[in-house]
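Q: only geometry, no sequence info:
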C-alpha cells in the first residue's frame, strides 16, 4: 500500500508523525507543536494532557525484527531528547511545567499497529 508513496525519509516520518498525532488527539491530548528543532535535536510532537506538557518521540518500523520500533529509543536518543526538552522549556519560559515523555511506536502496514507508551523516562 505505502510502497513508493514517499519520495524520501522525511516524508515518511512526517506521515507517521501525523498518524500518531491523530491517534493521540483521539485519546484526548491537545496539540501544541510538532517538529521542534534545536541544536540538541528534534522533538517530534509536543502536546498537553491536562496540565502536563507531553513530549513525544514517534518511531516507525515496517517490521518487528531487531526489536521493532520500541527498540529504536536508544540511550543516545533519550539523552538528545532530554536536552531538547530542556531547551524547549527554557525557550518558552516553562521552567515549572509538569513534564512527561511518551513514545509512540508504529509498526507494520495495512493497518499499522500503534503502541503508545507513557512516561518512558
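A: On my side now, so go ahead. Please read all numbers here as calculations on a predicted model, not as lab measurements. Residues are numbered from 1 along each chain as shown.

Q: switch to C-alpha atoms for all contacts and neighbour counts from now on
A: Fine.

Q: Spell out the secondary structure type for residue 89.
A: The assignment at residue 89 comes out as helix when based on DSSP: H, G, I helix; E, B strand; the rest coil.

Q: That one: what's it in contact with?
A: Taking C-alpha atoms under 8 Å, 6 or more residues apart in numbering as the contact definition, residue 89 lies against 95, 97.

Q: likewise residue 53?
A: Residue 53 makes contact with 46-47, 97-100 under the criterion C-alpha under 8 Å, 6+ apart.

Q: putting a second one here so we can go through both:
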C-alpha cells in the first residue's frame, strides 16, 4: 500500500510538473528534501522562483488537496524554501512565490493555485 501511494504521488507530481510546463514554467528541481520539510517542485516563472506543493485527494469531500495545506505545512514549506535559497545563492535575490497544485479524482483533475500563500501567512 505504501509503494502504491508513493507511485501515485510520483505520477501526480509528474502530471503537475507537465501542467506547469505547458503554462510556461521551467523546472528547477523536484522532491528536494530537508530536515523538517520537502519541496515537491521548484519551478521558474520568468525569473520568479516558484515553490510548488502538490496535494492529491481521491475525493474532494473534505475540501480537496489544497485544504490540507495548513499553517504547520506552510511553515515547513517556508523553512525548506529558505534552505533551498541558501543552497542556491544565485537565486537569493530572486522574487519567490508559493503555489499549490490540487489534484482530485481518478484520473486526477489538476487545479493550479498561483500565489496560494505568502510567508506572512505562515
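A: Ah, there it is. Keep in mind it's a predicted model, so treat the numbers as computed, not measured.

Q: before we move on, back to that, ok, and the contacts of residue 53 of the first structure in the second structure?
A: Among these, the ones whose aligned partners also stay in contact in the second structure (both residues aligned by TM-score structural alignment, their matches' C-alpha atoms under 8 Å) are 46-47, 97-100.

Q: Residue 55 of the second structure: how many residues sit nearby?
A: For residue 55 of the second structure, the tally of surrounding residues (other C-alpha atoms under 10 Å) stands at 22.

Q: residue ranges for the strands of the first structure, please.
A: Defined through DSSP state E, the strands belonging to the first structure, from first to last, are 30-38, 41-49, 52-61, 98-107, 113-117.

Q: quick one, which of the ones you listed is nearest to residue 12 of the first structure?
A: With distances scored as C-alpha to C-alpha, the stretch of the strands of the first structure nearest to residue 12 of the first structure is strand 52-61 (8.9 Å).

Q: average offset between the closest one and the second structure?
A: When the second structure is superposed, strand 52-61 of the first structure averages 0.4 Å from its matched positions, counting by mean C-alpha distance after the TM-score superposition for the first structure.

Q: Find the nearest non-adjacent residue to the aligned partner of residue 118 of the first structure in the second structure, please.
A: Residue correspondence to the second structure (TM-score structural alignment): residue 118 of the first structure is matched to residue 114. Of all residues not flanking residue 114 of the second structure in the chain, residue 99 sits nearest, at 4.7 Å (C-alpha to C-alpha, 6 or more residues apart in numbering).

Q: OK, contacts around the one you found?
A: Neighbours of residue 99 of the second structure in contact, by C-alpha under 8 Å, 6+ apart: 50-53, 112-117.

Q: Can you redo the strands of the first structure as CSV, where the extra columns are distance to residue 76 of the first structure?
A: Rendered in CSV, the data for the strands of the first structure read as follows (distance: least, C-alpha to C-alpha, whole Å):
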stretch, distance to residue 76 of the first structure
strand 30-38, 16
strand 41-49, 11
strand 52-61, 13
strand 98-107, 15
strand 113-117, 18
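
Q: Can you tell me what residue 92 of the first structure aligns to in the second structure?
A: Residue 92 of the first structure maps onto residue 88 in the second structure, with residues paired by TM-score structural alignment.
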